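**Student:** quick one: sequence plus predicted model below, questions after.
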Amino acid sequence: MQSITKKITIQEVNSLNEPSFTQFFGNIIEHCPSAAIAIFKKKPFDNIIDIYDGIISFLRNISLKEKVEILKMHPDLAGKFENTVNLTIESQKEQQSAGLHLISLDETEELRQLNNGYKLKFGFPFVICARDNTIVSIVRAIKERINNEEEYEVGISMKEVEKIAMKRINDIINL
């Protein structure tokens, strides 16, 4: 997927062909270009809200199994001592905005243990909109959410995916 350096207008979005659209929007949901293709089919867009509605519609109309597969595509939250090579540019920026690149070795180890326990229980990584959080609120959320039932946790995680997608769309489109 393309790393966005210049925002584009809604008119430019509407002028994109499917491959170009997928280049721009293919990672608004982590490693899920099929979401971009589904949104593309709803063109033309009058405004950014139409794109938001497209992604929300896509996410809410897929099966539970497909939702879990989307959640599995998300990376573990990583500290500065973790291997971040496989993080998308978007995920790297988001995790940095939460200060995850500044945490200590002890905090990194705690986060790794929490992530591992969460994945063991649910079968997918802990997903939270890092841009809306700090390391303290992330750790608190993992500790709270690990007590949820699986279907409920999938729902919460998908709401976080929606938040992430909205922020990524805002990174692409010039309002």
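**Tutor:** In hand now; what should we look at?
**Student:** C-alpha from now on. contacts and neighbour counts both.
**Tutor:** Will do.
**Student:** count of neighbours near Asn61?
**Tutor:** 11 (other Cα atoms under 10 Å).
**Student:** for it, give its distance to Val68.
**Tutor:** The gap separating Asn61 from Val68 is 13 Å, by Cα to Cα, to the nearest Å.
**Student:** now do the contacts for the closest residue to Cys32 other than its chain neighbours.
**Tutor:** Of all residues not flanking Cys32 in the chain, Gly26 sits nearest, at 6.1 Å (Cα to Cα, 6 or more residues apart in numbering). Applying Cα atoms under 8 Å, 6 or more residues apart in numbering to Gly26 gives the contacts Met1, Cys32, Pro33, Ser34, Ala35, Ala36, Ile37.
**Student:** comparison target, given below:
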Amino acid sequence: MDVQTLNKCDRSEFVRVLGEIFEHSPWVAEGVVDDRPFAARADLHGAMVAVVRRAEPEAHLTLIRAHPDLGARVRLSTSSTAEQASAGLDQMPEAEFQRFHDLNSRYRERFGFPFIIAVRDTTRAGILEAFERRLGNSRDEEIRTALEQIERIAEIRLEQLLPAIALA
């Protein structure tokens, strides 16, 4: 699928196709459906980011909290499963899994939401380094950083989705 095909979808199909670009947050896709047509994928991403940025702070926290803990052995969305696998988070030795678990717990206790990073842009070692570094941030800094990372994750998901998906 390309952006021009997506522009022609009816409302429900448009939201279905884009509903998981922002993890478990179809409201973002709903917020841009009337902004069509989009000339390019970057325009669509920019419009979706604008919807998120205009949202209330509580909606930001809900969006952040929709993301899973990194390396957790729980059921994930299809996108999160593939993203975490790309960094090898699904095949960690027990000691490394335990380190991720401990860092997830410390981070969640400190900030009240999961640690978010665009795992396709880094390695397991890079993720661990970012975990340690970001634990020293303020809550406001982490909310901003998490939202920036979510925007990047959405950009990556759009890059993968638009050339590859076919309407069922």
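**Tutor:** Good, I have the coordinates. As the structure is a computational prediction, the values presented were derived from the model and not from experiment.
**Student:** superposed, what's their TM-score?
**Tutor:** Once superposed, the chains reach a TM-score of 0.93 (TM-score structural alignment, normalised by the length of the second structure), with 164 aligned residues with a Cα RMSD of 1.3 Å.
**Student:** return the residue of the first structure aligned against Leu158 of the second structure.
**Tutor:** Matched by TM-score structural alignment, Leu158 of the second structure corresponds to Ile169 in the first structure.
**Student:** for Arg99 of the second structure, same thing?
**Tutor:** Arg99 of the second structure maps onto Glu110 in the first structure, by TM-score structural alignment.
**Student:** which parts of the top helix by length along the second structure are buried?
**Tutor:** Taking DSSP state H as the criterion, the second structure has its longest helix at helix 139-164. Neighbour counts over helix 139-164 of the second structure (16 or more other Cα atoms under 10 Å) mark 142-143, 145-158, 161-162 as buried.
**Student:** now, of the contacts of Gly26 of the first structure, which are buried?
**Tutor:** Buried among these (16+ other Cα under 10 Å): Cys32, Pro33, Ala35, Ala36, Ile37.
**Student:** I'd assumed Asp76 was in contact with Thr84 of the first structure.
**Tutor:** No. Contact criterion Cα atoms under 8 Å: Thr84 of the first structure and Asp76 do not qualify, at 9.4 Å.
**Student:** more crowded one of those two?
**Tutor:** Under the criterion of other Cα under 10 Å, the comparison of Thr84 of the first structure against Asp76 puts Asp76 first, with 20 against 16.
**Student:** hmm, Phe126 and that one touching each other?
**Tutor:** Yes. Using Cα under 8 Å, Asp76 of the first structure makes contact with Phe126 at a distance of 6.8 Å.
**Student:** which one of the buried ones among the contacts of Gly26 of the first structure is nearest to Arg145 of the first structure?
**Tutor:** Cys32 (24.4 Å; Cα to Cα).
**Student:** contact partners for that closest one?
**Tutor:** Each residue near Cys32 of the first structure by Cα under 8 Å, 6+ apart is listed here: Gly26, Ile70, Met73.
**Student:** how about Met73 of the first structure?
**Tutor:** Applying Cα under 8 Å, 6+ apart, the residues near Met73 of the first structure are Glu30, His31, Cys32.
**Student:** still on that earlier bit, which helices and strands sit right next to the longest helix of the second structure?
**Tutor:** helix 41-54, helix 57-65 (3 or more Cα pairs under 8 Å, 6 or more residues apart in numbering; DSSP states H and E).
**Student:** so the helix or strand following the last one matches what in the first structure?
**Tutor:** Right, the one you point to is helix 57-65 of the second structure. Downstream of helix 57-65 of the second structure, the next assigned helix or strand under DSSP states H and E is helix 78-86. The aligned range for helix 78-86 of the second structure in the first structure is 89-97, by TM-score structural alignment.
**Student:** tell me if I'm right that Val32 of the second structure and Ala47 touch.
**Tutor:** Yes. Val32 of the second structure is within contact range of Ala47, at 6.4 Å (criterion: Cα under 8 Å).
**Student:** show me what Ala130 of the first structure aligns to in the second structure.
**Tutor:** So, by TM-score structural alignment, Ala130 of the first structure is matched to Val119.
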